[in-house]
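K.L.:
Sequence first, then the predicted structure:
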Amino acid sequence: MSKFDSIRPFFDAEANKAILEILDDPMLVAMMEFTFPEDKTGLWKELMRHTHSLRDFQINFIYPGLMKVLERTSDGLSTSGFEQLEPNTAYLFVSNHRDIILDTSLLNACLYENGLVMTTSAIGDNLIKKPFLLTLSRLNRNFAIKRGLKGRELLESSQLASEYIFNSLTHENRSVWIAQREGRTKDGNDLTHKGVLRMLTLAEKGSDPFVYFQKVKLVPVSISYEYDPTDTLKIPELIAKARDEKYIKSENEDFLNLLRGIIGTKKRIHISINGFLNEDIDKIAGQEIPLSEKLSQLAEIMDEKIWAGYRLWPSNFIAHDLLHAKEEFKSHYTEKEKTDFEKRIEAKINSKNPEEVEKYLSMYANPVDNKRKVVTIS
């Protein structure tokens, strides 16, 4: 028994048995028929029966499925900064978070294409309640972050997650992906939560937990979608929070978000690797200040790196101009792009409801305000 059994992905020795258990699941069949539309004889099933490692499962089935998703629902994926990463090296990727599945899957596709170590990736256990999704996530090398805990249970769960991440990085030489905050950023205002950074340090047993960050290779990552495929699904929660009301998810809301993220229109997508923070971390670590202040400084640096690396699209500039009733960024988009975006608003939300319109525009406009805090936008 491993201390991480309650949260870890499958081991390679467990992969084949897990695959055989879901081989005839209707959801897997639908996924593979989408991925391999020319396969009329079910060859994929035979290949799966002889798959015995997570890497083979990811490369032979998840990767081509993802390429098909990009082909059908996007105008392509671009990248920057991957040349800074070295092969056979484990990195702790801390990223802004827009889409439940795609953010990590796209990063791993890029790592694979560049001959780099793919990640074990955090996923909220609320998203993998269904047995099929749990099995699939573990085959895709996800580890579970337990949600909805309080007090001692939360501390123990956070400690376990921290130790698992540190073990992956330092003993297994396995890169790790984790979001900069708990859950997705729904309003487009990407901010690193100190609580996530504090959780990571729990694995460090020394007198100064901040030393943790000197022992790992911390890399801030930005992912930006021209169109967020789940944008309209985020609005009810944003409105509830603005009214200071408690938001209660519908029974299948998480699954609907997951599905919409995969099949929804995205247009262009960009992933940016935003360098290393070694010097910044050493400088912070050398200060005689409380841990809370050190984490605040690190969070600010993370934010600046993620904002600077965020690719702004015409949708962002159009939304900013519409939100503020100006033409400040008119040179960054065409009239056709503006018309298309306005048609999207008409089709997706109640354009007669000012509250909905404001929330919708803000989630696209906020990245513009954040980026120009650190970069001049002409």
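P.N.:
Received it, and whenever you're ready, just let me know what you need.

K.L.:
rest of the way, CA atoms for contacts and neighbours
P.N.:
Will do.

K.L.:
Residue 182 is in contact with residue 191, correct?
P.N.:
No: if you go by Cα atoms under 8 Å, residue 191 and residue 182 don't touch, sitting 10.6 Å apart.

K.L.:
between these two, which one's more packed in?
P.N.:
The neighbour comparison of residue 191 against residue 182 (other Cα atoms under 10 Å) goes to residue 191, with 19 against 16.

K.L.:
I'd like to know how far that one sits from residue 103.
P.N.:
Going from residue 191 to residue 103 by Cα to Cα, to the nearest Å gives 16 Å.

K.L.:
Ok, residue 216 next?
P.N.:
Remark: distance between residue 216 and residue 103 (Cα to Cα) = 22 Å.

K.L.:
The two - which one has more neighbours?
P.N.:
Neighbour count, other Cα under 10 Å: between residue 216 and residue 103, residue 103 has more, with 21 against 15.

K.L.:
Could you point out the helix or strand that follows the helix or strand harbouring the more buried one?
P.N.:
Per DSSP states H and E: residue 103 is located in helix 102-113. Next in sequence after helix 102-113, counting helices and strands by DSSP H and E, comes strand 119-124.

K.L.:
here comes the other one, which I'd like you to weigh against the first:
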Amino acid sequence: MSKFDHIRPFYDSEVNEALRSVAHHPMMKALMSFTFPDVEEPVWIEQLKKTHSKRDFQANFIYNAVHQVLKKSSDGFTTSGFEKLDNHTPYLYISNHRDIILDTSLLNVALLDHGLIMTASAIGDNLVKKTFLQVLSRLNRSFLVQRDLTPRELLQSSKLMSEYIYQMLRRENRSVWIAQREGRTKDGNDATQQGVLKMLAMAAEGVPLMEYFKKMKIVPVSISYEYDPTDALKMPQLLAKANDEVYVKEKNEDFNTLLSGIMGQKKRIHLHVGDVLDTELDAIAAESENNNKQIQSLAQVIDDSILSTYKLWPTNYVAYDLLYNTNQFADKYTEKEKQIFERRMEMRIDVDNKILKEGILNIYANPVVNKLKYSNA
């Protein structure tokens, strides 16, 4: 047994048996009916039973499922930056976090399209409590981030995950995706949590920190959705915080958010991969020998890449002008786009509630605020 067995995806040798175990599950039927609406059930079941690797499952089934999601819930998906990457090199993609499933799924679609190595992806174990979802995530090359642990357990779990990520990158030639923070941003402010970088560094053991990160080939990723389908779902937590109350999640809240993120309307989506961090790490190492300061500087470098390359949409500019009561970006959207944004907001929240209104507007306006630090937006 491997020490990574309780967090790792399936080995290819386990894929066929796993697929056979869920082939007749109602959720698999729903997924396949959605993915291949014109294909009879016996046909896709037969194809599943002939699948023996994670790559085949991703390329022949999940790839098509993501395209169906895009067709039904978006006005198109564009990418940039992939031409800089090497087809045979594994990278550590550190991404801003907008959607639980789609962020990583869209990256893998783009990687497959560009002939690049697809990722193993971190997913919180709280999101895959249902057996079917855990099997599906492991087939889709996800590894589990353990939540709700004691401080001691968290330390052990973080070290294990650090070792596993390094093993995938350096020994298995496998790219890895990880979000820059635990949980999705609730206010549109994308910022790298230093704790994520400290977790990644736990397996460094004696190697100078920036040298270690250099080996990982970090690629910052920025992903932006014109509309966040889960924007209104983030408001109860915001309201609780404003009222100084403890927020308690509903029983199926994570699962419902997951579904809303996948199927809710997003309009346009853009994903950009930044440059591989290299000379920046040399500069950080030369600047200070203190590990904490180096981690702080690395978080800033990742943030600079993500925020400066973030694609802004008319919705972002509309929200900024509404929030700050200005016409500064009136040339970036039409009157019709503004009306549609306001109407959508009215349908999703009580706009007379100042906290809710500002909360929704912040989700869309903060990327503009952040971008202004790097350019004229």
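P.N.:
Happy to help now that I have it. Nothing here was measured: the structure is a model prediction, and the numbers come from that model.

K.L.:
Superposing both, give me the TM-score.
P.N.:
With the length set by TM-score structural alignment, normalised by the length of structure 2, the two chains reach a TM-score of 0.98; 377 aligned residues with a Cα RMSD of 1.0 Å.

K.L.:
coming back round to it: so what touches the helix holding residue 103 of structure 1?
P.N.:
The contact list for helix 102-113 of structure 1 (Cα atoms under 8 Å, 6 or more residues apart in numbering) reads 63, 66, 82, 97, 117-119, 121, 177, 223, 261-262, 271.

K.L.:
Which residue, neighbours along the chain excluded, lies closest to residue 229 of structure 2?
P.N.:
Counting by Cα to Cα, 6 or more residues apart in numbering, residue 229 of structure 2 lies nearest to residue 264, which is 4.8 Å off, once chain neighbours are set aside.

K.L.:
Can you verify my assumption that the one you found contacts residue 231?
P.N.:
No: between residue 264 of structure 2 and residue 231 there is no contact under Cα under 8 Å: 10.3 Å.

K.L.:
neighbour count winner among those two?
P.N.:
Between residue 264 of structure 2 and residue 231, counted using other Cα under 10 Å, the more crowded position is residue 231 (22 against 18).

K.L.:
and the gap between the more buried one and residue 99 of structure 2?
P.N.:
Distance from residue 231 of structure 2 to residue 99 of structure 2, counting by Cα to Cα: 11 Å.

K.L.:
same check, this time on residue 138 of structure 2
P.N.:
Taking Cα to Cα, one finds residue 138 of structure 2 at 18 Å from residue 99 of structure 2.

K.L.:
go on, residue 106 of structure 2?
P.N.:
10 Å.

K.L.:
for residue 217 of structure 2, same thing?
P.N.:
For residue 217 of structure 2, the distance to residue 99 of structure 2 - Cα to Cα - is 24 Å.

K.L.:
where along the stretch 251-378 of structure 1 do the strands fall?
P.N.:
Secondary structure of the stretch 251-378 of structure 1, counting by DSSP state E, counting those that start in this stretch: strands at 267-273.

K.L.:
where exactly do the helices run in it?
P.N.:
Along the stretch 251-378 of structure 1, the stretches classed as helices by DSSP state H, counting those that start in this stretch are 253-263, 278-285, 291-309, 314-324, 335-348, 354-371.

K.L.:
what do you get for the stretch 101-250 of structure 1?
P.N.:
102-113, 131-139, 151-170, 194-201, 212-215, 231-242.

K.L.:
helices or strands next to the second one in the packing?
P.N.:
Using 3 or more Cα pairs under 8 Å, 6 or more residues apart in numbering; DSSP states H and E as the contact test, the elements touching helix 131-139 of structure 1 are helix 12-22.

K.L.:
Show the subsequent helix or strand relative to the helix it packs on.
P.N.:
Next element after helix 12-22 of structure 1 (DSSP H and E): helix 26-35.

K.L.:
Mind reading off the mean deviation between that next one and structure 2?
P.N.:
Compared with structure 2 after the fit, helix 26-35 of structure 1 shows a mean deviation of 0.6 Å (mean Cα distance after the TM-score superposition for structure 1).

K.L.:
Would you mind giving the residues in structure 2 matched to that helix?
P.N.:
Per the alignment by TM-score structural alignment, helix 26-35 of structure 1 matches residues 26-35 in structure 2.

K.L.:
Give me the neighbour count for residue 21 of structure 2.
P.N.:
13.

K.L.:
Just give me how far stretch 254-264 of structure 1 sits from the chain centre.
P.N.:
Computed by Cα atoms, centre = their mean, to the nearest Å, the chain-centroid distance of stretch 254-264 of structure 1 equals 14 Å.

K.L.:
Ok, stretch 50-68 of structure 2 next?
P.N.:
19 Å.

K.L.:
Would you indicate which residues of that stretch are buried?
P.N.:
For stretch 50-68 of structure 2, the neighbour count (16 or more other Cα atoms under 10 Å) marks 51-59, 61-68 as buried.

K.L.:
Also stretch 162-179 of structure 1?
P.N.:
Per 16+ other Cα under 10 Å, stretch 162-179 of structure 1 contains these buried residues: 162-166, 168-169, 173-179.

K.L.:
circling back: in CSV: the helices of the stretch 251-378 of structure 1, plus mean neighbour count and distance to residue 5 of structure 1.
P.N.:
Output for those, formatted as CSV (neighbours: other Cα atoms under 10 Å; distance: least, Cα to Cα, whole Å):
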stretch, mean neighbour count, distance to residue 5 of structure 1
helix 253-263, 17, 24
helix 278-285, 15, 32
helix 291-309, 20, 30
helix 314-324, 21, 42
helix 335-348, 13, 42
helix 354-371, 20, 38
